[in-house]
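Trainee: Mind folding the following:
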Amino acid sequence: MTAQDFILKSYNSNVENGSVKWASPSNIALVKYWGKKEGQIPENPSISFTLSDCKTITQVTFSKKTGNNFSFDVYFEGEKNEAFKPKIQTFFERIETYVPFLKDYYFKIETSNTFPHSSGIASSASGMSAIALCLMDIEQSLSKVEVDNDYFNQKASFLARLGSGSACRSIEGELVVWGNNESAEGSDLYGVKFDGELHPNFHEYQDAILLVDKGVKQVSSTVGHKLMFDHPFAKERFSQAHNNLAKLIDVLISGDLKAFVEIVENEALTLHAMMMTSMPYFILMKPNTLEIINKIWEYRAKNMSNICFTLDAGANVHVLFPKAEKEQVYEFIKSELVAYCQNGHYICDSVGNGAKRL
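Mentor: Next up, the predicted model:
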């Protein structure tokens, strides 16, 4: 599959209006990608758990218009939001070749999140994938050629990637691989559902998201990715990610929880090590991030638990654990970790199966 295969060749321009609605989840990477090439292509492969409850719900209403320009408005939580428009404008410019009907219609984009606004959960993955799915749904209503579900998901993931790289991993679940690699079927162009036989140990895996800091990050992920261009350890990092992905694929099939913990935590800390050793260098973890990590290590050693943590490019901590430990771990979170969360806030989630049409 190449990018050319995603170009819509013909469509019915007589459709006057319509409306579509999708819910798309966020995801949490287990093997991280950090560093991008031109066109939102990752420097190294990644694999992520698709979440279940942390999702964006987006409705796109479209109506025929005249003029050769993009025309749209964005509403967030019922209020018109001008701040989101530049990102959507850039997104439309990037994908117009593949969805040429964009300038034929006015789009009213209404979006909301099931998780609290400014909660520290990155909503770009769920948000951009939800819009991409809506556009694919519209494409199907205009297209003269019917496509199968695989193509639909591949193109939705491809479009989402051009809005936000990690958004390409939010279309399907439970696990999605993104980036060419030798260990599992993968693509730089779109996310690919993990097709290995996932061990029952990882079914309904739990993710408690501890909200350490809800503020704006001092360095954005976009800037952080660019700092990998001249990073002294970039080559080794990309090699490490390939190796960790290969090991994790085996672990997901074998069910080795101890090895899972080691790989996932190593990936999280390596991600932040890249930030701390870039030029300019920066630190996104907060003191309470480290307090939580140390508490998790103490709890795991004391209780022979399979609890572990991972981090995105920020201060918040994703606490991962098997469903079998759910009751004990949430008691641990309430008694010992909630004190390190901003306003005591945390979110309970688990691994899900991807986006849904509403």
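
Trainee: rest of the way, CA atoms for contacts and neighbours
Mentor: Will do.

Trainee: Surely residue 244 and residue 31 touch.
Mentor: Yes - in this structure residue 244 lies within contact range of residue 31 using Cα atoms under 8 Å: 7.0 Å.

Trainee: For those two, work out which one has more neighbours and name it.
Mentor: residue 31 (27 against 22; other Cα atoms under 10 Å).

Trainee: how far away is the nearest residue to the more buried one once chain neighbours are set aside from residue 27?
Mentor: Excluding the flanking residues, the one nearest residue 31 by Cα to Cα, 6 or more residues apart in numbering is residue 46, at 4.9 Å. Distance, residue 46 to residue 27, using Cα to Cα, to the nearest Å: 12 Å.

Trainee: And those two? Which one has more around it.
Mentor: residue 27 (33 against 26).

Trainee: element containing that one, please.
Mentor: In this structure, residue 27 is located in strand 17-31 according to DSSP states H and E.

Trainee: one step back: who touches both of residue 244 and residue 31?
Mentor: residue 267 (Cα atoms under 8 Å, 6 or more residues apart in numbering).

Trainee: Can you verify my assumption that residue 98 contacts residue 11?
Mentor: No - at 11.9 Å, residue 98 does not count as touching residue 11 under the criterion of Cα under 8 Å.

Trainee: hmm, back to that, and the helix or strand following the strand holding residue 27, how far out from the chain's middle?
Mentor: Using DSSP H and E, the helix or strand that follows strand 17-31 in sequence is strand 36-37. Here the centre of strand 36-37 is set off from its chain's centre by 16 Å, with Cα atoms, centre = their mean, to the nearest Å.

Trainee: next one: stretch 96-112
Mentor: The answer for stretch 96-112 is 22 Å, by Cα atoms, centre = their mean.

Trainee: and if you look at stretch 175-194?
Mentor: The answer for stretch 175-194 is 14 Å, by Cα atoms, centre = their mean.

Trainee: Pull out the buried residues from that stretch.
Mentor: For stretch 175-194, the neighbour count (16 or more other Cα atoms under 10 Å) marks 175-181, 183-194 as buried.

Trainee: and it, how far apart are its ends?
Mentor: End-to-end distance (Cα to Cα), stretch 175-194: 5 Å.

Trainee: who's in contact with that stretch?
Mentor: Counting by Cα under 8 Å, 6+ apart, the neighbours of stretch 175-194 from elsewhere in the structure are 2-3, 41-50, 154-155, 157-158, 161, 168-174, 195, 242, 245-246, 249.

Trainee: this one next, for a side-by-side:
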Amino acid sequence: MATPADFIPGKYSQTIKNGSFTWSAPSNIALVKYWGKKENQIPANPSVSFTLNHCKTITTISFLKKENEGNFSFDLLFEGKQKEDFKPKILKFFERTVEYLPFLKDFHFTIDTKNTFPHSSGIASSASGMAALAVNFMSIERLLNPEMTEEYFNRKASFLARLGSGSACRSINGKVVVWGKHTEIPGGSDLFGVEFPETIHQNFNNYQDTILLVDKGEKQVSSTVGHDLMNGHPFAERRFEQAHKNLSKLKTILQNGNLDEFITIVESEALTLHAMMMASLPYFILMKPNTLEIINKIWKFRNDTKIAVCFTLDAGANVHILYPENVSVEVLQFIQNELVGYCENGQYICDSIGDGSQLIMDN
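Mentor: As a prediction, this is how the structure comes out:
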């Protein structure tokens, strides 16, 4: 069984002075949700997600050996401009990961990052952003330790990304990723995400995710606070049991391609996530009136047409509409005709299942 100590490197075999890498890392959308975490970003229950294709963060990290060691040194640019208000989160990431990346104090880093989706669009960028940071730093470590295997690279990148943002560990590789210990997932771990271990049914090939941007504003309750409210939650233990059972069911569904059962699990998980928020103390609601309008429209459309379209939600008001590629024309027409009016400024993003992080430039 993997432990954090597995990711503490020994003495590096090589030295480097400078260089740069550029990686992209995608966002992901959980099908079985994780809500509630323990110390050191350990999830209270396992989760499974689709990795997205188009909604991603692209990050370039340039590094230059310092003369004086001892402190973290970095500049942070967002879309080419200094972004001071992002720096505390990056500093916290450095502090959490330096035990596993001791070279962080040896270099000055210039981190230049951008998203393929609009900033403040209501799509959480922490997963893609932290995953992009993690794979860049692992590329630097691989220069210092060229014998590193690809499996170790990906596993440690996921481990590091988790320390920045829990769900970021599901954005490293794989179309479908499981995070958290589960009796039916060989190699599953609370420390990092693993690729879904079975062959996925062709019904889920290039599955589509159209994200309706209902509310692009900042949430009144952050995900971090929401997770903390699961401590002492009256329904927490039953919820954690439910997540284990739903992951077992979804494991079978992803293999047999039963779309009706897929819809039931995915929508139930989304509504359960928000039910836990409404039953917290203090309680809160992140859905908006238009979120509910969209959900009811989807239910009616599915009932009328028998098309296998469903929704899921993250910890916010936006709606992810999931559907097979072969019904894209009908679903997109439905979105245009009936749902765009519920989106802020009529905005939505078309995405699909992707493959994970990708190296763009190695210099």
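
Trainee: Fetch the TM-score of the aligned pair.
Mentor: Laid over one another, the chains give 0.99 as their TM-score (TM-score structural alignment, normalised by the length of structure 1), with 357 aligned residues with a Cα RMSD of 0.8 Å.

Trainee: quick revisit: which of the contacts of stretch 175-194 of structure 1 fall in helices?
Mentor: Counting by DSSP state H, the part of the contacts of stretch 175-194 of structure 1 found in helices is 154-155, 157-158, 161, 242, 245-246, 249.

Trainee: Next up, the contacts around residue 196 of structure 1.
Mentor: 249, 253.

Trainee: Per the alignment, name the residue of structure 2 opposite it.
Mentor: Aligned counterpart of residue 196 of structure 1 in structure 2: residue 198 (TM-score structural alignment).

Trainee: Now do its match against residue 302 of structure 2, distance only.
Mentor: Taking Cα to Cα, one finds residue 198 of structure 2 at 29 Å from residue 302 of structure 2.

Trainee: counterpart of stretch 108-127 of structure 1 in structure 2, which residues?
Mentor: Aligned by TM-score structural alignment, stretch 108-127 of structure 1 falls on residues 110-129 of structure 2.

Trainee: And that stretch, what's buried?
Mentor: Neighbour count says stretch 110-129 of structure 2 has 110-115, 121-129 buried, by 16+ other Cα under 10 Å.

Trainee: Out of those residues, which sit inside strands?
Mentor: In this view, these that belong to strands under DSSP state E are 110-115.

Trainee: Any chance of JSON lines for the residues you listed, columns distance to residue 59 of structure 2?
Mentor: Output for these, formatted as JSON lines (distance: Cα to Cα, whole Å):
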{"residue": "110", "distance to residue 59 of structure 2": "10"}
{"residue": "111", "distance to residue 59 of structure 2": "7"}
{"residue": "112", "distance to residue 59 of structure 2": "6"}
{"residue": "113", "distance to residue 59 of structure 2": "4"}
{"residue": "114", "distance to residue 59 of structure 2": "6"}
{"residue": "115", "distance to residue 59 of structure 2": "9"}
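
Trainee: which among those residues gets closest to residue 310 of structure 2?
Mentor: Looking at those and their distance to residue 310 of structure 2, the nearest is residue 115, at 26.3 Å (Cα to Cα).

Trainee: Pull the most distant pair out of the ones in strands among the buried residues of stretch 110-129 of structure 2.
Mentor: Counting by Cα to Cα, the most remote pair of these is 110 and 115, 16.9 Å apart.

Trainee: how about stretch 332-349 of structure 2, aligned to which bit of structure 1?
Mentor: Taking TM-score structural alignment, stretch 332-349 of structure 2 hits residues 330-347 over in structure 1.

Trainee: from the middle of its chain, how far away would that stretch be?
Mentor: Distance, centroid of stretch 330-347 of structure 1 to centroid of chain: 24 Å (Cα atoms, centre = their mean).

Trainee: How about stretch 305-319 of structure 1?
Mentor: Offset of stretch 305-319 of structure 1 from its chain centre (Cα atoms, centre = their mean): 15 Å.

Trainee: same thing with stretch 184-201 of structure 1?
Mentor: 15 Å.

Trainee: what's the answer for stretch 318-332 of structure 1, then?
Mentor: Centroid displacement of stretch 318-332 of structure 1 relative to its chain, using Cα atoms, centre = their mean, is 22 Å.

Trainee: which parts of that stretch are buried?
Mentor: 318-323, 326, 329.

Trainee: Then stretch 337-354 of structure 1?
Mentor: 337-338, 340-342, 345-347, 349-354.

Trainee: Inside strands: which ones of the residues you listed?
Mentor: 346-347, 349-350.

Trainee: What is the nearest of these to residue 205 of structure 1?
Mentor: Nearest to residue 205 of structure 1 among those, with distances taken as Cα to Cα, is residue 350, at 5.6 Å.

Trainee: Can you tell me how far that closest one is from residue 18 of structure 1?
Mentor: For residue 350 of structure 1, the distance to residue 18 of structure 1 - Cα to Cα - is 34 Å.

Trainee: what's near enough to touch the closest residue in space to residue 110 of structure 1 that isn't next to it in sequence?
Mentor: In space, and not counting its chain neighbours, residue 110 of structure 1 is closest to residue 75: 4.7 Å by Cα to Cα, 6+ apart. By Cα under 8 Å, 6+ apart, residue 75 of structure 1 lies in contact with 81, 108-111.

Trainee: which two in these are spaced the farthest apart?
Mentor: Using Cα to Cα, those span at most 11.5 Å, a distance reached by 81 and 108.

Trainee: Need the residues touching each of the two.
Mentor: 73-75.

Trainee: The residue nearest to residue 110 of structure 1 corresponds to which position in structure 2?
Mentor: Per TM-score structural alignment, residue 75 of structure 1 is aligned with residue 77.

Trainee: follow-up on the earlier one: show me which of the contacts of stretch 175-194 of structure 1 are buried.
Mentor: Listed as buried from the contacts of stretch 175-194 of structure 1 are 41-50, 154-155, 157-158, 161, 168-174, 242, 245, 249; burial here means 16+ other Cα under 10 Å.

Trainee: any idea how far residue 274 of structure 2 is from the aligned partner of residue 54 of structure 1 in structure 2?
Mentor: Aligned by TM-score structural alignment, residue 54 of structure 1 pairs with residue 55 of structure 2. Going from residue 55 of structure 2 to residue 274 of structure 2 by Cα to Cα gives 23 Å.

Trainee: Repeat that for residue 251 of structure 2.
Mentor: 23 Å.

Trainee: wouldn't residue 284 of structure 1 be in contact with residue 314 here?
Mentor: Yes - with contacts defined as Cα under 8 Å, residue 284 of structure 1 counts as touching residue 314 at a distance of 5.1 Å.

Trainee: First-to-last residue distance for the match of stretch 108-127 of structure 1?
Mentor: First-to-last distance for stretch 110-129 of structure 2 - Cα to Cα - comes to 15 Å.
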